[in-house]
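In: Provided below for reference: sequence and predicted model.
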Amino acid sequence: MAIHHGHRILPTCIFLFCGLVCINLAMAPEVFADTRISGSLKSYLVLQDDINISGRTILENQTQLQNGIRVIFDHVQEHYALEVHYELSSVLRRLSTNDISLSTMPVQREAYRITDRDGTLASQADWAIFGNLDRANIKWQRDWGDLTVGRQPITFGAARIINPTDVFLPFNHQTLNTEYRIGVDAIRLQRPLGTLSELDIGVILGPDADPNVSAAYMQVMVHAAGNDLSMTIAQFSNHELLGVGTQSAIGQLGFWFEVAAVSGDDSYMRLSTGVDYAFNEDWLFMVETHFNSAGAESANDYGQIRGSAPFRRGEVYLSGRRYLIPVLSWHLSPLAAISVQSIINLSDRSAFTSLTATRNVTQNGHMDVGIQWFTGDTSNFTPTFNLQAGSEFGDSPTVVFGSARWYF
């Protein structure tokens, strides 16, 4: 993408400077015995097709260069550990709309952070720079367990693809950079209950630590007779969640099951279950089914439910009710792999499919190329210019991407 305007020099210079800093850190990653600085450089070139409904262009095609630098500081002592992650990212774009974001970018929400002053550091019509203090926590390690205070990732779930109990800022299905889960501000106690068993209790704080927008949870994980069992209870945004899950084996098949019921102003239930099978050391197949009672049976109702609380908070991002999700992975070599995944809406017969190829080019360098495409009935305008929805995925534009990642 050519740079024609002087104001683009700013993001370019910032990233060149940060890149030089990262190279220096890579040459000497250990500051002293118990402290380490590491991180990554990532760049995504994303091309998104236009969106047309009834011959009208709703959104023109877009091209973006998404760059990111994450610096990780870890300090470990006998009884405590300190962790800080800071991510600086930029977006250079060529498009004709005012929206700098694409659906492939992680969504940064203010929920479950006491304060988040970084956000957009600088922006113009065709570029923006973002800052994100994604981790900042201290962990006390004792015989009775670990106590972690500060910004940290918190994830739940036994399922492989869609986790019904995972309600604290999960990634959506189109996000490309999913290596690090978005950090939340929490106080967390993890106490071992035996071999591979644990009690996990936490409080997650929202903006200004307001109890009305904060959350609390307790999860018990038990390993028994070769099975991993979990039970989760949580309270968030005037809602209560009760969930259970298991991971096990049935012969040569891996098996998982997870269900969560949420009660409150918007009550709903979600369930995921599936199996995987390794044909050999190179080929792996898995299939998961997902039920989402927060969704709708008819495409005409998708617009209404997308404005409901579960969608606004982010724990639900699929609009339909019943899904089939097959995945096939092929390891061409120890350094290269190809995977294909589809999310099929069984109600309206639309589908989201992604094909990704990954290769290690150096010890610390990786490259990816891929495509996301969508099938299904498209929407149309009636003679009175009312929008008649076609399907969940039918209107979504094709996305082609390539990425380079380097770790230090």
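Out: Yep, that arrived. From a predicted model like this one, the values you see are computed outputs, not experimental measurements.
In: when you work out contacts or count neighbours from here on, use the C-alpha atoms and nothing else.
Out: Fine.
In: quick check, central residue of the protein?
Out: F171 (2.3 Å; CA atoms, centre = their mean).
In: isn't that residue right next to E179, touching?
Out: No. Counting by CA atoms under 8 Å, F171 does not reach E179; the two are 10.3 Å apart.
In: what strand or helix carries V21?
Out: V21 is part of helix 9-27, with elements assigned from DSSP states H and E.
In: tell me which other helices or strands that helix touches.
Out: Helix 9-27 sits against strand 35-48, strand 62-76, strand 127-142, with contacts defined as 3 or more CA pairs under 8 Å, 6 or more residues apart in numbering; DSSP states H and E.
In: columns distance to S248 and mean neighbour count on top of the ones you listed, output as JSON lines?
Out: Formatted as JSON lines, these follow (distance: least, CA to CA, whole Å; neighbours: other CA atoms under 10 Å):
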{"stretch": "strand 35-48", "distance to S248": "34", "mean neighbour count": "20"}
{"stretch": "strand 62-76", "distance to S248": "34", "mean neighbour count": "19"}
{"stretch": "strand 127-142", "distance to S248": "30", "mean neighbour count": "19"}
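In: against that first model, consider the following:
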Amino acid sequence: MSFLEDGFFSANSQRLDLAKTFPTDLKVNLALDNLLLYSDQPTQVTLPADSFNRRFDLEQNWNRNEQWSDRLSVDRLSLRGSYRNLDWTIGRQAIGFGRIVIFSPLDIVAPFAPDAIDTDTRPGVDAVRGVHYFGLGGQVGGTIVFGPETSDNSYLLTLTDNRSGVDYLGIGGILRDREMAGIGFAGSLGTLGIKMEASHYRGKNVGLPGGDLHDDFT
């Protein structure tokens, strides 16, 4: 709970996590999130908008833009399995790229807001993902994230490899109809950890209402 300049507001969340592992190396995850809001000024604190990374409508809102409002959502609903050096997951799941905690340029699918307070639980997205592991900490993966429309889908390839104690990261593909590529590395100099990441995008609908500001941006 907190106070705004012209009123009081309160945000309360509850979460239920369930997981079941089967003898066949299959794991089912289910999580329900409930967000209850109160605000003296109804339009100052509102329920979250629909996600661009969810194809299926598994949310229910009550009293949006009222003093009391509530949202119940399915935040996880996934099936995960493995075969030799391959892991795969299908369904609503958490996906995060990059190694920088506060703000990662490679964390492109559902990043936390820069001013986010609760970063313990990453929002789930509707996706199919496969990762193949090789060598010492190496992995190559493919991810498809499904949005409300086909133009909101993302198709991404990722690569991680470790050379001489340094992790090298790479990502490329289509992010919601935008071509993109990113690189990064994570290592240490003595007791000092060093991380660097960057990503580059081709703009979408540049110059149009709701479009990007530039043809290319990094």
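Out: Good, I have the coordinates. Computed from a predicted structure; not experimentally measured.
In: any common contacting residues for F171 and E179 of structure 1?
Out: Common neighbours of F171 of structure 1 and E179 are not found (criterion: CA atoms under 8 Å, 6 or more residues apart in numbering).
In: in TSV, list the helices and strands packed on helix 9-27 of structure 1 along with distance to T232 of structure 1.
Out: What follows is the helices and strands packed on helix 9-27 of structure 1, written out as TSV (distance: least, CA to CA, whole Å):
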stretch	distance to T232 of structure 1
strand 35-48	32
strand 62-76	30
strand 127-142	22
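In: between those strands, which gets nearest to S329 of structure 1?
Out: Ranking the helices and strands packed on helix 9-27 of structure 1 by proximity to S329 of structure 1 (CA to CA) places strand 35-48 first, at 22.0 Å.
In: so stretch 337-350 of structure 1 aligns onto which residues of structure 2?
Out: Under TM-score structural alignment, there is no match for stretch 337-350 of structure 1 anywhere in structure 2.
In: quick one: map G193 of structure 2 onto structure 1.
Out: By TM-score structural alignment, G193 of structure 2 lines up with G254.
In: so that match sits in a helix?
Out: No. Counting by DSSP: H, G, I helix; E, B strand; the rest coil, G254 of structure 1 is located in no helix; its state is strand.
In: I'd guessed it sits against L284; true?
Out: No. The pair G254 of structure 1 / L284 is not scored as a contact, 11.0 Å apart, by CA under 8 Å.
In: and the counterpart of Q174 of structure 1 in structure 2, what element?
Out: Taking TM-score structural alignment, the alignment pairs Q174 of structure 1 with D115 from structure 2. Using DSSP H and E, D115 of structure 2 sits within no helix or strand.
In: so what's the residue count around D115 of structure 2?
Out: Applying other CA atoms under 10 Å, we find 9 residues neighbouring D115 of structure 2.
In: just the strands in structure 2 please.
Out: 2-4, 7-21, 27-39, 59-62, 68-83, 86-93, 125-134, 138-145, 154-163, 166-175, 178-189, 192-202, 216-217 (DSSP state E).
In: between these, which one is nearest to I108 of structure 2?
Out: strand 166-175 (8.0 Å).
In: can you list the buried residues in the closest one?
Out: 167-175 (16 or more other CA atoms under 10 Å).
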